[in-house]
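Give me a 3D structure for the following:
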Amino acid sequence: MTFARQTWIIFRRQMRLALRNPAWVIIGLAQPVLYLALFGPLLVPLAQQIGNVNAYTFFVPGLLVQLGLFGALFAGFGLISEWREGVVEAERVTPASRTALLLGRVARDIVLLTVQGILLISLSFLFGLTGSIPGMVFGLFLTMLLGGACSASSNALALSTKSEDVLAPVLNSIALPVLLLSGILLPISLETGAPQWLVTLSDFMPIKYIVNGIRDAFKGDIATLTTLWGLLWTLVLFAAGLWIGTRTFRKDNA
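The predicted structure is shown next:
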């Protein structure tokens, strides 16, 4: 059986499980939509300060990245349940590639994330989003890669901890600093009272460059250095996530 076939079998099974309870797709989309409806209007008076005529052209890319992070970063909880039920061990005794076991699950999360991203962008037009359609497609592509990186890393961490009680605080301790320091909701540059050490620390956050790259793309500035940095960091995180996830799935004690 080819590697592609093995990946497809895992992906198909995971999609069937997801489609049996499609409410999770809506639940995962609920938080960004609430931010869009409740926080977005507060940015309208700041449109000139953030350099955009349309505040939603600035805000929606951040919500996309937030969706990619939180929509896939908690994927490991499902894997822990499968491990506890013996599903993972049953898969590991088959000749299937350990990489295929991971990629099938990551592909499911990317597909679900893509659907959520399309819905989020579509709803944003109702609030007044304007911008470049090709740029939005490019931004959605970067979000898919980021989601794949988060999904692979989450699955790796889940197999390493094998406990929801451990996984939850670890993921929250990662997600909160990223959310605050990456400028997903509001760039630190607008916080005039922010200490310099906090601004400097934010420069070491790869997600910050991804958010800024998607924002440039939404404005139609795809061929810029900012967008290039966003693409490069997304590819680096995606490759690193797959490497870590594959290595964990290949361990004998996984």
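
contacts and neighbour counts: CA atoms only from here.
Will do.

element containing Thr200?
helix 196-202 (DSSP states H and E).

ditto for Gly135
Short version, using DSSP H and E: Gly135 is in helix 133-161.

got a list of what Gln116 touches?
The contact partners of Gln116, taken as Cα atoms under 8 Å, 6 or more residues apart in numbering, are Val25, Ile26, Gly28, Leu29.

Could you do Ala217 as well?
Ala217 touches Ser132, Pro134, Gly135, Met136, Phe138, Gly139, Thr227, counting by Cα under 8 Å, 6+ apart.

so where does it fall, helix or strand?
helix 206-218.

and the most centrally placed residue in the chain, what does it touch?
Central residue of the chain (Cα atoms, centre = their mean): Gly68, 1.9 Å from the mean position. By Cα under 8 Å, 6+ apart, the contact list for Gly68 reads Leu113, Thr143, Met144, Leu146, Gly147, Cys150.

ok, now Ser153?
Here Ser153 is in contact with Leu73, Gly241, Leu242, Ile244, Gly245 (Cα under 8 Å, 6+ apart).

one more, for comparison:
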Amino acid sequence: MNENAIQSNQSLSPPASHFILSTCTLWKREMVRFLRAKNRVVGALAFPVLIWIMLGFGINNMFKTTGAVVSYGNDSAPQAIGYLEYFFPGMLVMILLFTAIFSVISVIEDRREGFLQGVLVSPASRLAIALGKILGGASLAVGQALILTVLIYPLVGSIPSPLAIIGVALSTIIIAISLTALGLCLAWPMDSTAAFHAIMNIFLMPMWFLCGAIFPVASAPLPMRIIMYANPLTYGYTTISSLLIGTDAQQIPLPLAATIMTVFCIVLVLLAARIASKPRKDGI
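Got it, this is the predicted structure:
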């Protein structure tokens, strides 16, 4: 009798292969869905690049002349850099943010269209569903950010060392996972894309504006500087900026920024998994 109960419990527990298959299937769906939606590709890439070009060329000479940012390269003496180079890491973070937003909106759309209900009643666990969404959105964001870095950054800045390039790639992955997990935490309880866009405008976009992407933390007024230091995205941006262009404009040590960025990522992934594991009031 006890053996039958044990076998029954074992049959109810999905094996690891089912978990991996469910996660990979949802990850693949995000890839296919993104490539088929040409407007998403254009929207996620074109807007950040346009912002970078317009702000970069508009402020570049003034920014370089005032010496607002100092770069420490191979030379011992600091060198002033232009705004095109300074704003480039901010553009990468914006691409990661936009791609994360577009990817998690599909959660709301899938629930409205009935696809999510079908997935939730399948043997796939809610944790696998959450991870599939997070990894799908993060993969798209990282791919776009790295492609633009390879194509554009050599035109405006010096090529960093191989070790720095590896660090930038790892930082991009961690930030992409963090932002996608954050977006999933916000989108999962919602039924309206309009409500999510409102949250994006009052919460996600200010996170980007106040991460040091547009102006250095060190040059901000004290009240705003406190908010920027409390913003977790500041440390992700600082990590990419320090590795890519070598600036210390944020006055945050690189090891500290990398540590906070990693902890932020772990906390958000666990929070997203917890939110997705609990059924909503409507059961889905």
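
Do you know the score for how well these two fit?
Superposed pair, TM-score by TM-score structural alignment, normalised by the length of structure 1: 0.87. Supporting alignment: 249 aligned residues with a Cα RMSD of 2.3 Å.

circling back: would you mark the buried spots in the helix holding Gly135 of structure 1?
Across helix 133-161 of structure 1, burial judged by 16 or more other Cα atoms under 10 Å covers 135-160.

same thing with stretch 34-46 of structure 2?
The neighbour-count check on stretch 34-46 of structure 2 (16+ other Cα under 10 Å) flags Phe34, Arg40, Val41, Ala44, Leu45 as buried.

thinking again about what came up before, and the residue nearest to the centre of structure 1, what pairs with it in structure 2?
By TM-score structural alignment, Gly68 of structure 1 lines up with Leu96 in structure 2.

looking at this, that match is in a strand?
No: assessed with DSSP: H, G, I helix; E, B strand; the rest coil, Leu96 of structure 2 is helix; it does not lie in a strand.

and the gap between the closest residue in space to Ala124 of structure 2 that isn't next to it in sequence and Gly118 of structure 2?
Spatial nearest neighbour of Ala124 of structure 2, excluding adjacent residues (Cα to Cα, 6 or more residues apart in numbering): Ser22 at 5.7 Å. Ser22 of structure 2 sits 13 Å away from Gly118 of structure 2 when distances are taken as Cα to Cα, to the nearest Å.

These two - which one has more neighbours?
Ser22 (23 against 11; other Cα atoms under 10 Å).

show me the contacts for the alignment partner in structure 1 of the more buried one.
Under the alignment by TM-score structural alignment, Ser22 of structure 2 pairs with Gln6 in structure 1. Residues near Gln6 of structure 1 by Cα under 8 Å, 6+ apart: Ala96, Ser97, Ala100, Leu101.

before we move on, back to that, need the buried residues of stretch 34-46 of structure 2 in a markdown table with secondary structure and distance to Phe63 of structure 2, can you?
As requested, those are exported to a markdown table (DSSP: H, G, I helix; E, B strand; the rest coil; distance: Cα to Cα, whole Å):
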| residue | secondary structure | distance to Phe63 of structure 2 |
| --- | --- | --- |
| Phe34 | helix | 37 |
| Arg40 | helix | 32 |
| Val41 | helix | 31 |
| Ala44 | helix | 27 |
| Leu45 | helix | 25 |
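
The aligned partner of Val119 of structure 2 in structure 1: what's its closest spatial neighbour, skipping adjacent residues?
Using TM-score structural alignment, the equivalent of Val119 of structure 2 in structure 1 is Glu91. Nearest residue to Glu91 of structure 1, sequence neighbours excluded (Cα to Cα, 6+ apart): Leu101, at 7.7 Å.

what lines up against that neighbour once you look at structure 2?
So, by TM-score structural alignment, Leu101 of structure 1 is matched to Ile129.

That match contacts Thr23, doesn't it?
Yes: contact criterion Cα atoms under 8 Å: Ile129 of structure 2 and Thr23 qualify, at 6.2 Å.

Find residues that contact each of these two.
Joint contacts of Ile129 of structure 2 and Thr23 (Cα under 8 Å, 6+ apart) do not exist.

Quick one: the helices in structure 2, in order.
In structure 2, the segments counted as helices under DSSP state H are 2-12, 16-36, 38-66, 83-113, 115-120, 126-156, 162-187, 193-199, 205-209, 222-230, 232-244, 254-277.

relative orientation of the fourth one and helix 232-244 in degrees?
Angle between the axes of helix 83-113 of structure 2 and helix 232-244 is 130 degrees (criterion: axes from the mean of the first three to the mean of the last three Cα atoms, to 10 degrees).
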